[in-house]
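**Student:** Structure, please.
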Amino acid sequence: MRITRIPLRRKLFGALLCSVSVAACGPAPEMDPVDEKSPELGAEQQEVIYGADHRTDVYAYTASAALRQRAEKSTVALMRPSALNTSNPNNITFNASTLQSAYNLCSTQRFLSDPTPAFCSGTLIDDDLVLTAGHCISTSDCSNTRFVFNFYRTSASGLQTVTTQDVFSCQSIVARELGTVNGRNLDYAIARLDRPATPRFEPAPIRPGSAALPVNTGVSVIGSGSGIPFKIDDGGWVRDARSGTVDYFIANTDTFGGNSGSGVYENDNFTVAGILVRGETDYVNQGSCRVVNQCTDTGCRGEDITYVRPAVDHYCSVAGSQRLCGTTEPPPPPP
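**Tutor:** Below is the predicted model of the structure:
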């Protein structure tokens, strides 16, 4: 799945990190190469591929100009300050192992030379607001989180140049939920950046309304699965809409730890419909190395994706935004 995979080998930054399973975990101060996704309430898991592997580098993606633009202008990777080498502010590099080294992957696997500095993903949804998973960030580790734009490949061997203008700090967490609330299993966070990201970058539009997505609706994911540069996966579809609770839906997206917090788009008009939070085990052993876990399109447990509407409604109840809430008026005082 693509739940935030946070390495269990290192100190977990506060919340319980759930490896690659259905457990909701919080990010660790330093990430280890052990996949982790948000726990559904506490299991371990890793990444997984359903059917064909649809992950595509941004430079090679040609199916939709809108999705490519979401990757280039609206997607962020969450990293620790220690993962960034800012000695040259006009060309930031990354302190991280390659994917092959970090996860002991076999030479037959894809993206082996990609660096792995990210521990979660997120989406710009307003001038200075990033949507991600609740297990990816909390108030206690806000100051130790960086939001990095432009983390994608421009060719098979080249990365888009990242400068200090593309790196943002966390000012505060304005809305967050992690756990069961009124019978709904929720996992989301909205973080306020230290400065507006626009007009350099562009907020992704939010899916209107609060209705459940119909089963078989096509969905796409953009993020840093296993911590690597952004990949676009447009081959998923909704397997279970959970229309009775509308807290999260289950899809067969090709996502991994590090994809936790990724924006999940419905494929009709590419609005953000959800946040990737949990999923199936990502990697499995094959002799002395590891390979991506392979499932059929209808097999395994699927990937859990929190609906976006609870996060937006929470934010609008405590803050206010013309873009997100349709008003510039301040919210009413709490009762």
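**Student:** okay, CA-based contacts and neighbour counts for the rest of this
**Tutor:** OK.
**Student:** Quick check: nearest residue in space to Ala83, chain neighbours excluded?
**Tutor:** Nearest in space to Ala83, with sequence neighbours left out and distances taken as C-alpha to C-alpha, 6 or more residues apart in numbering, is Asn95 at 4.7 Å.
**Student:** correction: Val219
**Tutor:** Val219 sits nearest to Glu266 (C-alpha to C-alpha, 6+ apart), 4.5 Å away.
**Student:** try Val167
**Tutor:** Once flanking residues are discounted, Val167 sits nearest to Val148: 4.7 Å by C-alpha to C-alpha, 6+ apart.
**Student:** in the stretch 51-200 of the chain, which spans are strands?
**Tutor:** Counting by DSSP state E, counting those that start in this stretch, the stretch 51-200 of the chain forms strands over residues 56-57, 75-79, 84-85, 93-94, 120-126, 129-132, 146-148, 167-181, 184-193, given from the N-terminal end onward.
**Student:** which residues sit against the third one?
**Tutor:** Right, strand 84-85. Contacts of strand 84-85 with the rest of the structure, by C-alpha atoms under 8 Å, 6 or more residues apart in numbering, involve Ile92, Thr93, Phe94, Asn95.
**Student:** do the first one as well
**Tutor:** Contacts made with strand 56-57 from outside it, assessed by C-alpha under 8 Å, 6+ apart, are listed as Tyr152, Arg153, Pro229, Phe230, Lys231, Ile232, Asp233.
**Student:** Would you do the same for the sequence below? I want to compare the two.
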Amino acid sequence: MNKIIVLALISSLMAGCGGAATTSDFFAKNETATAGVIYGDNSISEVKKSEPNNSVSLALIKKEDFLSLKNKQEGYRVSDFISEDLSWKDQPISAFCSGVLISENQFLTAGHCFAETKCEEFVAAFNYDLTGKDIHGVECKKIEIIKNSLDEEGLDYALVTLTEKVAIKPATLSEKMLSEKSAVYSLGYPLGAYKKKSEGQIVEISEGLYRSDLDLFTGNSGSPVFSAETHELVGIVSSGETDFEENSEGSGPARIKHCQIESCRGEFITPIQKILADIAKTN
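**Tutor:** A predicted model of the protein is given here:
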């Protein structure tokens, strides 16, 4: 993966969790990354095969990067941009967004994931995880619906139809809204790395959106959020705290920022109830 491709990838990642950004927001003057956010204790962990909803989580990967993965070609890794000694620092950077299977041939993700990416340019990748085995990519047939007006309507999601049916039981959609302090977890691809789980709670419900303290990075946009009690799909990650900002030296690799939810914006989730009507229109 050459430098130009990586810059483009990071630029597309920056359109993920944390809102709109440019490559310069991610890179310092020497083109290394700048900083990231963890709320309180780091809750990010690898996902076990036996984990509920493990199979329904999918990664959105550009076709050229997916081909590199399949051919085991060496590319950029998390440690190339992040200085903190993360347990997953040696994992590849490949995914630009996350998603969740909701029927045998449809998935949900964040609407802003397609601000610059077309249907024919990516695959929905299943089993993109720590094992590095059995990764399976399915092409996009049609982006059915895109809503990307978070500031105006609280809606940021996309519904995508795949070219083939997937032999995976889809996520179960929740029929009711959560209350504040409800325990939740997300499954997604922070920084484009392998699938990760983040655990937290709903901190606030404001103007129909969930605000959470989930530890999410760019690349987590479109990640499914599940109730820790019922394991039903309760929403889609849309935006949150600006993940990358200028560090004190103005150059050098990222130092992950830690902050308490009381003093940070938090991570916002579009409730599944806001999406159900659009899902019904395509079925």
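**Student:** TM value for the aligned chains?
**Tutor:** The TM-score (TM-score structural alignment, normalised by the length of the second structure) is 0.84; 270 aligned residues with a C-alpha RMSD of 3.2 Å.
**Student:** thinking again about what came up before, can you tell me what the residue nearest to Val167 of the first structure aligns to in the second structure?
**Tutor:** Here Val148 of the first structure is matched to Ala125 in the second structure, going by TM-score structural alignment.
**Student:** same thing with Val76 of the first structure?
**Tutor:** Aligned against the second structure by TM-score structural alignment, Val76 of the first structure finds its counterpart in Leu58.
**Student:** Please report the distance of its match from Ala124 of the second structure.
**Tutor:** 6 Å (C-alpha to C-alpha, to the nearest Å).
**Student:** Identify the residues contacting the residue nearest to the spatial centre of the first structure.
**Tutor:** Relative to the mean C-alpha position of the first structure, the nearest C-alpha, by C-alpha atoms, centre = their mean, is the one of Ser262, at 2.3 Å. By C-alpha under 8 Å, 6+ apart, the contact list for Ser262 of the first structure reads Cys120, Ser121, Gly122, Thr123, Thr132, Ala133, Val221, Ile222, Gly223, Ser224, Ile275, Leu276.
**Student:** Could you rerun that using 6 Å?
**Tutor:** With contacts taken as C-alpha atoms under 6 Å, 6 or more residues apart in numbering, Ser262 of the first structure has the following neighbours: Ser121, Gly122, Ile222, Gly223, Ile275, Leu276.
**Student:** Between those residues, identify the one with the most neighbours.
**Tutor:** Taking other C-alpha atoms under 10 Å to define a neighbour, the member of the contacts of Ser262 of the first structure with the most is Leu276, carrying 41 neighbours.
**Student:** quick revisit: include distance to Ala66 of the first structure when you put the strands of the stretch 51-200 of the first structure into JSON lines, please.
**Tutor:** As requested, these are arranged in JSON lines below (distance: least, C-alpha to C-alpha, whole Å):
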{"stretch": "strand 56-57", "distance to Ala66 of the first structure": "15"}
{"stretch": "strand 75-79", "distance to Ala66 of the first structure": "13"}
{"stretch": "strand 84-85", "distance to Ala66 of the first structure": "29"}
{"stretch": "strand 93-94", "distance to Ala66 of the first structure": "28"}
{"stretch": "strand 120-126", "distance to Ala66 of the first structure": "14"}
{"stretch": "strand 129-132", "distance to Ala66 of the first structure": "19"}
{"stretch": "strand 146-148", "distance to Ala66 of the first structure": "20"}
{"stretch": "strand 167-181", "distance to Ala66 of the first structure": "23"}
{"stretch": "strand 184-193", "distance to Ala66 of the first structure": "23"}
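**Student:** out of those, which comes closest to Val20 of the first structure?
**Tutor:** The minimum distance between Val20 of the first structure and these falls on strand 120-126, with 12.9 Å, by C-alpha to C-alpha.
**Student:** picking up where we left off before, more neighbours: Leu58 and Ala124 of the second structure, which one.
**Tutor:** Leu58 (32 against 27).
**Student:** List the residues that contact that one.
**Tutor:** Shown here is Leu58 of the second structure, whose contacts under the criterion C-alpha under 6 Å, 6+ apart are Ser98, Gly99, Val100, Ala125, Phe126.
**Student:** same deal with Ile49 of the first structure?
**Tutor:** Taking C-alpha under 6 Å, 6+ apart as the criterion, Ile49 of the first structure is in contact with Asp254, Gln294, Cys295.
**Student:** which of those residues still touch in the second structure?
**Tutor:** Retained in the second structure (both residues aligned by TM-score structural alignment, their matches' C-alpha atoms under 6 Å) from these: Asp254, Gln294.
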